[in-house]
Every structure is written in C-alpha cells, then in structure tokens.
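S.K.: can't give you the sequence, but here's the structure:
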C-alpha cells in the first residue's frame, strides 16, 4: 500500500466524485420530474451521502490519528508489556473503536445503495406482471440482512469493551479490524443480496426485443453489482492476508468498494439523460435511431429504455409529457419524443408476452402567432 498521504488524496477524490455523481443523478431527476415527483430511490440515494462521508472520514482517521493501529497484530508478550500510559496503547484503543464504527458505516453505505436500487427497479417495472412480488421480497431480504449484519457487528464480542481490549488477548471475534465473523458474514450477505438484485432486471433485459448491441450495453449497465462483489472479495482477501496492515488496508478498500457501489448504482438511472447531453459531441454513436431496420417502426416490445426523452405518456403521478408516439396495437407503444421527460418507467416487453399498459395522451397546442 502507498503512503498515507496518497490514500488521503485518493479517498477524498473518490468521495468528491461519488457525491458529484449522486448530485448529477439528482439534477437529472429534477429536470425530468421535478422534486415533488421524487420517489424512494431518489431520496435513498441522497441519504447515502451521509454514511459515505462518515466512512471516508473514519478511514482517514485510522491512519492519520491512530497510525493504522488496533488491538490486533500483537503477540501475547507485546500485549503484556505495552503500558496503558503509552501513546501506542491509546492509538490501538482508539483505532479499534474507529474500526467498529467503520464497519457499521461501510455496511450502511452498501445496504442503502441496495435499497435504492430495489426502489428503482420497483419504479422501472411498474405495471409488469410478476415483478412486484420479487421486489417486495428484495426489500425484505435487504432489511433482514442489514439487521443481521448490525447485530453481528455489535454483539459478536461481549462485553462490548473487549472490542478495544489489549491485554489479555480478547480473541479474533473481538478484534474488529480482523474479525473473521465480520468478514465472512458481510461478504456472504453482500454477495447473496447482490445476486438477488441482479436477478430482477437481467432476465427481463435478456429477453427484450431490442438490438443486440443495445441489449448487451444495458446488461453491462445493470450489472454493476458484479464489480462491487469483486471489490468486496478483494478486500476480504487483503485483510486476511496481512494482519499487520489489515486495519488500514481494510479501511482503504472499504472506501474504494463504496465508491464503486455508488457509481455503478447511479449509472442506470442517469445514462439516458447523459446520452442526450453527450449526443452533440458523439453524434451517431449515441443515437437511439442508429439501429438495424429490423427494429425500426412500431415493433412490439421495442420501446426504448432510459432514453431520457419525453414520450407523450402519462406517469403514475398523472403528469402528461409532450412528445411524439405511435400506437402499434391495443397494448404496445413505440415511442420517440423530445424534451427532458423521464422515460425510465418504460420497459421493453418480452416476446413471450410481458406487456406494460401505458396511458397515452395526445395533446394539441395552439399555434404560435
């Protein structure tokens, strides 16, 4: 690992970028629906900023104030001879307390992101048969696993003061920087919840009747949890590999993993808006019309996902958006439009018959004189 100064620059740079991305997402949603029409995922993602900032500050404190020390990485002889009046003793006690708080903030960031994603999927699949139950189960799964993790962190070592006990050796479960119960419980629950969340949009996108290039792009866009899982496994490996540098190494990788989670979870809801803004620079590369003629026209299931344009359909809030649309049949709508309206509730239908009912509003405006 590099010097502490290098980590400080990295940590606060990642924090700044992460918060900027959340604000960018919020700005896009403000332009699309207005603050009165914000939904659960919008507020949850803003709430992520609080534990994310605290987590980064704690990771900084581990190295800056407590020299990366905790009550782990010591022999029994070192524990016995370390004076309670020494600076090192104070650093190890303080560093251990920071580690307990850091684990709680780390879990809070990841699980708030999961809850925001689940709420986003709820909005995304509104009206599609079979998805509502899956998402409710997802919310329950996220809540139950978060409670389990917090209980694991707080009650795995009793009495609680043993979390920062130096002598005698309190045992692995009372060494928060290297606690195997922390590491394995959080990693396992993190991976299982991410896999469940991936199972919501991926099958739907895989079966959608859209061009393969766009389909694969959307699959990658919605598969950001894979990168979070890899980062979590890497963090687990690095902590267990070296007990001496584990505390500071773990804090560093917690910040990196949280950053990856924030970025990848915000991409699906901001991509359509960003594509519209970047189109003047990249032209046809980002054009939604640059597809094979096989997919042009009012093809059933060819409704585009997250285009960021207005679509002439009425959202659940009852607000009508101006745009152009073509009704193909009684239930299928192929939509192209203009403006800044949100389109992230429009879902491509599966060829086997999953359909989304859309209330389509045609409005006529007075000609300008």
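M.R.: Structure's in. What do you need? Please read all numbers here as calculations on a predicted model, not as lab measurements.
S.K.: contacts and neighbour counts: CA atoms only from here.
M.R.: Will do.
S.K.: where does residue 326 land in three-state SS?
M.R.: strand (DSSP: H, G, I helix; E, B strand; the rest coil).
S.K.: gap between it and residue 27?
M.R.: 29 Å (Cα to Cα, to the nearest Å).
S.K.: try residue 71
M.R.: According to Cα to Cα, residue 71 stands 44 Å off from residue 27.
S.K.: and for residue 71, the neighbour number?
M.R.: Residue 71: 30 surrounding residues under other Cα atoms under 10 Å.
S.K.: show me where the stretch 51-200 of the chain has helices.
M.R.: 76-81, 87-124, 131-155, 180-198 (DSSP state H, counting those that start in this stretch).
S.K.: ok, second structure coming up, stack it against the first:
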C-alpha cells in the first residue's frame, strides 16, 4: 500500500462520524415524513438530501485517498524504494481524487499554519454557535416556566 502514515484509527473515526451524521439526518427525515408527509416537504428537506449525498461522497473520497495515497507521499516513497507500476497507478488515482480539495496556488506552510487563521476560525465558530443558541432565547423569556427548564433545551445543542 502506498500510504506513508498507517493509522487505521483514522478510517474508523471517519466512518463512525459518517454513521452518526447519517443517523441524525435519517432521524430528521423520519420526523419530517411523520409530521408533514411527502407533500409538505420544503426546500430545507431537499437540501438535507443533498447534504447526505455530498457527505457520502466525502467519506468515500477520504477512504480512497487514505488507502491509495496521493502524490505527496510519492516523493517520500520514491526516495526509499523504486515504485512499481501498481504503486504509480495508485498514487495517480489518489492524486486525482485529491483534486476535490485542491488549492491553487499552494499557499505554503507559512500561510496555511498562521495563528491568525486559527484564531479567526475559532472566534467565528464560537460567535456563530452563540448566535444560534441565542435564537430561541426571546421565546424562552416569554414562557412562564422555571429558569432551569427554560435553559435545558439549548444545552444539548451546545455540545454539538
């Protein structure tokens, strides 16, 4: 196999996350079908089907790239031993699959791993999570229920 890094736990983690994600989407579909039926489906329901399709393609592509490798590992492998025709073909296929996430031109490590990029991403993720959790707050304030019960519905969502 051409991959340089052999970490089977990565594939297990990838497919486990895929299973959880699809279970959540299928449970969403089941609830929607039960509540509104086929005729009551809206645009977000069809978008969820599209998400499911792209998620499956993504999981499958990650799996293939892990086992087939990419041209990044080919340089290291070429220095350690002569590549066979099969290995070259596998690297070629893996490199073509990698085009799904290609960045042109390559920004390089100096740009890719800047602390600013991580800080901006983190701040925006936390901010959007807080805003999403804040959406039901005006409704919860109007309810005549104890504070403990009004706060509990958003808590499971904050863990996601």
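M.R.: Perfect, I can see it now. Worth saying up front: this structure is predicted, and the values here are computed from it rather than measured.
S.K.: spatially central residue in the second structure, please.
M.R.: residue 55 (7.3 Å; Cα atoms, centre = their mean).
S.K.: and for that residue, nearest residue in space, chain neighbours not counted?
M.R.: Counting by Cα to Cα, 6 or more residues apart in numbering, residue 18 is the residue found nearest to residue 55 of the second structure once chain neighbours are left out, at 7.5 Å.
S.K.: again, but for residue 30 of the first structure
M.R.: residue 38 (7.9 Å).
S.K.: that neighbour pairs with which position in the second structure?
M.R.: Residue pairing (TM-score structural alignment): residue 38 of the first structure is matched to residue 41 of the second structure.
S.K.: now its match: how far from residue 53 of the second structure?
M.R.: Relative to residue 53 of the second structure, and taking Cα to Cα, residue 41 of the second structure is found at 18 Å.
S.K.: could I get the contacting residues of residue 119 of the first structure?
M.R.: 40-41, 135 (Cα atoms under 8 Å, 6 or more residues apart in numbering).
S.K.: could you find the counterpart of residue 204 of the first structure in the second structure?
M.R.: So, by TM-score structural alignment, residue 204 of the first structure is matched to residue 139.
S.K.: any idea what residue 130 of the second structure aligns with in the first structure?
M.R.: Checking TM-score structural alignment: residue 130 of the second structure goes with residue 195.
S.K.: check contacts around the residue nearest to that match when sequence neighbours are not counted.
M.R.: Ranked by Cα to Cα, 6+ apart and with sequence neighbours excluded, the top spatial neighbour of residue 195 of the first structure is residue 225, at 7.9 Å. Counting by Cα under 8 Å, 6+ apart, residue 225 of the first structure touches 194-195, 198, 261, 264-265.
S.K.: how far off centre is the helix or strand harbouring residue 141 of the second structure?
M.R.: Here residue 141 of the second structure is covered by helix 137-142, with elements defined by DSSP states H and E. Mean C-alpha position of helix 137-142 of the second structure versus that of the full chain (Cα atoms, centre = their mean, to the nearest Å) differs by 32 Å.
S.K.: so for the helix or strand just after it, what gets flagged as buried?
M.R.: Using DSSP H and E, the helix or strand that follows helix 137-142 of the second structure in sequence is helix 147-151. Residues of helix 147-151 of the second structure classed as buried by neighbour count (16 or more other Cα atoms under 10 Å): residue 150.
S.K.: mean deviation of helix 147-151 of the second structure from the first structure?
M.R.: With mean Cα distance after the TM-score superposition for the first structure, helix 147-151 of the second structure departs from the first structure by a mean of 2.9 Å once superposed.
S.K.: also stretch 14-22 of the second structure?
M.R.: Mean deviation for stretch 14-22 of the second structure: 2.1 Å (mean Cα distance after the TM-score superposition for the first structure).
S.K.: please tell me which residues of the first structure that stretch aligns onto.
M.R.: Going by TM-score structural alignment: stretch 14-22 of the second structure matches residues 11-19.
S.K.: thinking again about what came up before, verify the contact between the match of residue 38 of the first structure and residue 32 for me.
M.R.: Yes - with contact defined as Cα atoms under 8 Å, residue 41 of the second structure counts as touching residue 32 (7.4 Å).
S.K.: returning to that earlier point: redo the contacts of residue 225 of the first structure as TSV? Include distance to residue 155 of the first structure.
M.R.: TSV is the format used below for those (distance: Cα to Cα, whole Å):
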residue	distance to residue 155 of the first structure
194	25
195	27
198	31
261	27
264	32
265	31
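S.K.: which residues touch residue 114 of the second structure?
M.R.: By Cα under 8 Å, 6+ apart, residue 114 of the second structure has no neighbours at all.
S.K.: gap between it and residue 128 of the second structure?
M.R.: Applying Cα to Cα, the value for residue 114 of the second structure to residue 128 of the second structure is 22 Å.
S.K.: counting neighbours, what do you get for the counterpart of residue 66 of the first structure in the second structure?
M.R.: In the second structure, the residue matched to residue 66 of the first structure (TM-score structural alignment) is residue 69. Residue 69 of the second structure is flanked by 25 other residues according to other Cα under 10 Å.
S.K.: is it true that residue 69 of the second structure touches residue 91?
M.R.: Yes - between residue 69 of the second structure and residue 91 there is a contact under Cα under 8 Å: 5.6 Å.
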